[in-house]
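# Got a sequence here, can you model it:
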Amino acid sequence: MPPHLTTTSPRPAPHRTPRRPRARRLRRVLAATASIGVVMLTTAGTGHADPYAAPVAVPRMAPSTLDVRYAAERGSIEEALKTAQKVGDVRRNKALGAFLQPGRRFLYFDPRGGGRAIEVIGDLARARRVAVLVPGADTTLSAFDKRGGKPWSTPGGGARAVYTQARSMSPDPGLAVVAWLGYAAPKTFSGDVLTDERAAEGAVRLRHFLKGVHQVNPGASVGLLCHSYGSVVCGRAALDGADSAALRQVTDIALYGSPGTTAWSASRLSSTARVWAGRGATDWMEDVPHVRIFGLGLGPDPVSPGFGARVFEAGSGGHSDYLAPGSASLRNLTDIALGRPSTVTPG
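Alright, predicted model coming up:
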């Protein structure tokens, strides 16, 4: 996707900085051109075998198996770190070293390719609410905690931001937050972001994980926090599993910085869960064409009135700023995570 573009004017409007129609048209033309162009791109293989080992076998999720899984995945991370050091994978080496910091707990870990990991912050077995953060494009193990000087824009950093915000509201918020990189996220500059193919694969895995959450803590309710292409994953999980027991605990689905969900309306996603949508004032996602034709494109804009979601205030931030400390979007997304709809400020 192209970066956010701006133009300057010799006669700025006093007291406000509205988006100028000419600049907006230019952005949309460029966004549409780039969207069409990435369909033509292909990703060439490296021709080298993946040096990292496949995931280890772990018991299915249950209260009695959590510690076993945490220990097993920590051992897998240690082995992957040795491999990263051996092959000179500097970025992966740094990321995995951070994974091994005291107190960090992973329910799943797969170092192959871009990698997958599921981290838990808080007490999953005893929480009253569980928030599952589903990230978007360009998310890999190397970008699980840090990206572009904005740690809150990553799965790990974002999950910690939500958990910290919840703790600032109450010393015992009864919340566990899951950083869920459970699918192979597409690259922004690839044809994969224009279809729901990666999302369909991720949706199956997300529903499977939610089933595991129910096995661990059947009394907890769940909020899905779905950023960017992660909202497509959440959308497909909801559409394809409308009658699934895995989704019965889900009371809230928050879509932010979303390109679409493939659903034509919020009511198609769920008849029981609250569906939320938000977009920052400077998020370039506004300029992405919201269409779906012959399987290409991701459908209506979730913040549009016709979609029917509950639009929340997302502030003035950009595509990577929704979970930035002190932001209106972080406060609202944390309230959604906590299941407090009355305290969410509308957009």
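# Only C-alpha atoms from now on, for both contacts and neighbour counts.
Noted.
# Contact partners for Gly230?
Applying Cα atoms under 8 Å, 6 or more residues apart in numbering to Gly230 gives the contacts Val134, Pro135, Gly136, Ala137, Ala199, Ser258.
# Tell me where this structure has strands.
105-110, 116-121, 129-134, 175-181, 221-227, 250-256, 274-278, 310-311 (DSSP state E).
# Which one of these lies nearest to Lys146?
Judged by Cα to Cα, the one of those that comes nearest to Lys146 is strand 175-181, at 13.3 Å.
# quick one: that closest one to chain centroid distance?
10 Å (Cα atoms, centre = their mean, to the nearest Å).
# center of this structure - which residue?
For the chain, the residue whose C-alpha lies nearest the mean C-alpha position (Cα atoms, centre = their mean) is Pro135; its distance is 2.0 Å.
# For the comparison step, fold the sequence that follows:
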Amino acid sequence: MGGRLRMALVAALVAGTPAGPGVGVAEAAAPNPPTLPAMSAATLGERYAANQRAIAEAAGLARDTGHTARADHLARMADPARSFLAFDGRAGRVRAVEVIGDLAGADRIAIVVPGSDSDLDHFDTRGNKPYSTPAGGARALYDEIRAQEPNARVAVIAWLGYSPPRTISLDVLTTGRADDGARELRRFVAGLYAVAPAAGVSLLCHSYGSVVCGRAVSRIDVADLAVFGSPGLGVDERDDLGTGARVWAGRGGSDWIDLVPNVRIPFFDTTVGFGADPTGGGFGAREFAAGGGGHSDYLRPGGPALHNLALIARGRATEVTHA
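Prediction:
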């Protein structure tokens, strides 16, 4: 068992990343986040403007302290055409929550929850796969939904609302960061219903983000939960999630996440591993076709995974193709 456990730990360390190991850079100085009004349809403009100013200020501070790459990333995020519900650039407290589409007018809202190594420096870009980032993936999803249904009243949210673990870390093997993220996600979804009370909400959760969603979903009202590239949801079967949502799971044919043993091993006051494979036949999720792509390819434009995730986000369950 000792050798098997070591193999599991090493495999999990490798498999948590959406695009490769260790991508962080030294943290730059950042201002305190703005004081924001409670979320409602009437306060969205005020929140967007306050966060735009905060991001621009953070970009200036980063440039002044020699963090040129961070400054460039933040300058792109500070574009007044973009809409952020939340922003905090401080080390250890990083948050960025962007809305694509008309949130107040939406009848469906999709929240994209990213996995490990997601941060401000890779919120929009990561090599030649912008769709593997929180905002890039959310934009790809929004564009796919509008291509399928041009008049769709939909909003997609890139939710970097927690501090994902680094791939090369012990945190990526346990639920600690996921528990923190789940608390934030529950609070965030409650706020969304103050903005669009009649909207149906879907959670689309990648890699370690699926662990966050698995910890949160029993206490929030969502129509659909879709996980992809998931190491497990921390439970043995779908019914253990405690949700009435439709639960979907997909895995690309070249995704290395299948190297991670689906185990849960007690380790001092925590647990290593995340339990059963949600794409397994005995788990009870609805499996959707995800194509032959790798761990960072689920939201690639033109791919079957993105096509099906857009259908799930719109609640068009009968049109989803299955693996």
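# Aligned counterpart of Met39 of structure 2 in structure 1, please.
In structure 1, the residue matched to Met39 of structure 2 (TM-score structural alignment) is Met61.
# nearest residue to that match other than its sequence neighbours?
In this structure, Met61 of structure 1 finds its nearest non-sequential neighbour in Gly212, 5.2 Å apart by Cα to Cα, 6 or more residues apart in numbering.
# Wait, the one you found touches Arg60, no?
Yes: counting by Cα atoms under 8 Å, Arg60 is a contact partner of Gly212 of structure 1 at 7.4 Å.
# quick revisit: what do we get in structure 2 for the residue nearest to Met61 of structure 1?
So, by TM-score structural alignment, Gly212 of structure 1 is matched to Gly191.
# now Ala125 of structure 1
Match for Ala125 of structure 1 (TM-score structural alignment): Ala104.
# swap in Pro173 of structure 1?
Per TM-score structural alignment, Pro173 of structure 1 is aligned with Ala152.
# ok now do its match, which residues does it touch?
Going by Cα under 8 Å, 6+ apart, the list of residues near Ala152 of structure 2 reads Ile145, Arg146.
# Kindly report the same for Ala238 of structure 1.
Leu247, Leu269, Ser270.
# how many other residues sit next to the alignment partner in structure 1 of Asp121 of structure 2?
Residue pairing (TM-score structural alignment): Asp121 of structure 2 is matched to Ser142 of structure 1. Counted with other Cα atoms under 10 Å, the neighbours of Ser142 of structure 1 add up to 18.
# Pretty sure Ser142 of structure 1 sits against Ala95.
Yes: counting by Cα under 8 Å, Ser142 of structure 1 touches Ala95, with 5.4 Å between them.
# Compare the contacts of Ala238 of structure 1 and tell me which is most surrounded.
Ranked by neighbours (other Cα under 10 Å), those are led by Leu269, which has 24 neighbours.
# is it true that that one touches Gly235?
Yes: taking contacts as Cα under 8 Å, Leu269 of structure 1 lies within contact range of Gly235: 6.5 Å.
# so what sits against both of these two?
With Cα under 8 Å, 6+ apart as the test, Leu269 of structure 1 and Gly235 both reach Ala263.
# Could you report the neighbour count for Gln101 of structure 1?
9.
# any idea how far the counterpart of it in structure 2 is from Asn51 of structure 2?
Aligned by TM-score structural alignment, Gln101 of structure 1 pairs with Asp79 of structure 2. From Asp79 of structure 2 across to Asn51 of structure 2, the span is 11 Å (Cα to Cα, to the nearest Å).
# check contacts around the residue nearest to Met61 of structure 1.
Arg60, Met61, Ala62.
# Going by neighbour count, which of the residues you listed comes out on top?
Result: Met61 is most packed of the contacts of Gly212 of structure 1 (other Cα under 10 Å), 19 neighbours.
# what stretch of structure 1 does stretch 200-208 of structure 2 fall on?
Going by TM-score structural alignment: stretch 200-208 of structure 2 matches residues 221-229.
# Is Ser83 of structure 2 in contact with Ala50, as I believe?
No: counting by Cα under 8 Å, Ser83 of structure 2 stays clear of Ala50, with 10.1 Å between them.
# more crowded one of the two?
The residue with more neighbours, out of Ser83 of structure 2 and Ala50, is Ser83; 24 against 20, by other Cα under 10 Å.
# how many other residues sit next to Ala281 of structure 1?
16.
# Distance check, Gly275 of structure 2 against Ala147 of structure 2.
36 Å.
# just Gly291 of structure 2 next, same as before
Taking Cα to Cα, one finds Gly291 of structure 2 at 20 Å from Ala147 of structure 2.
# and those two? which has more neighbours close in?
The neighbour comparison of Gly291 of structure 2 against Ala147 (other Cα under 10 Å) goes to Gly291, with 18 against 13.
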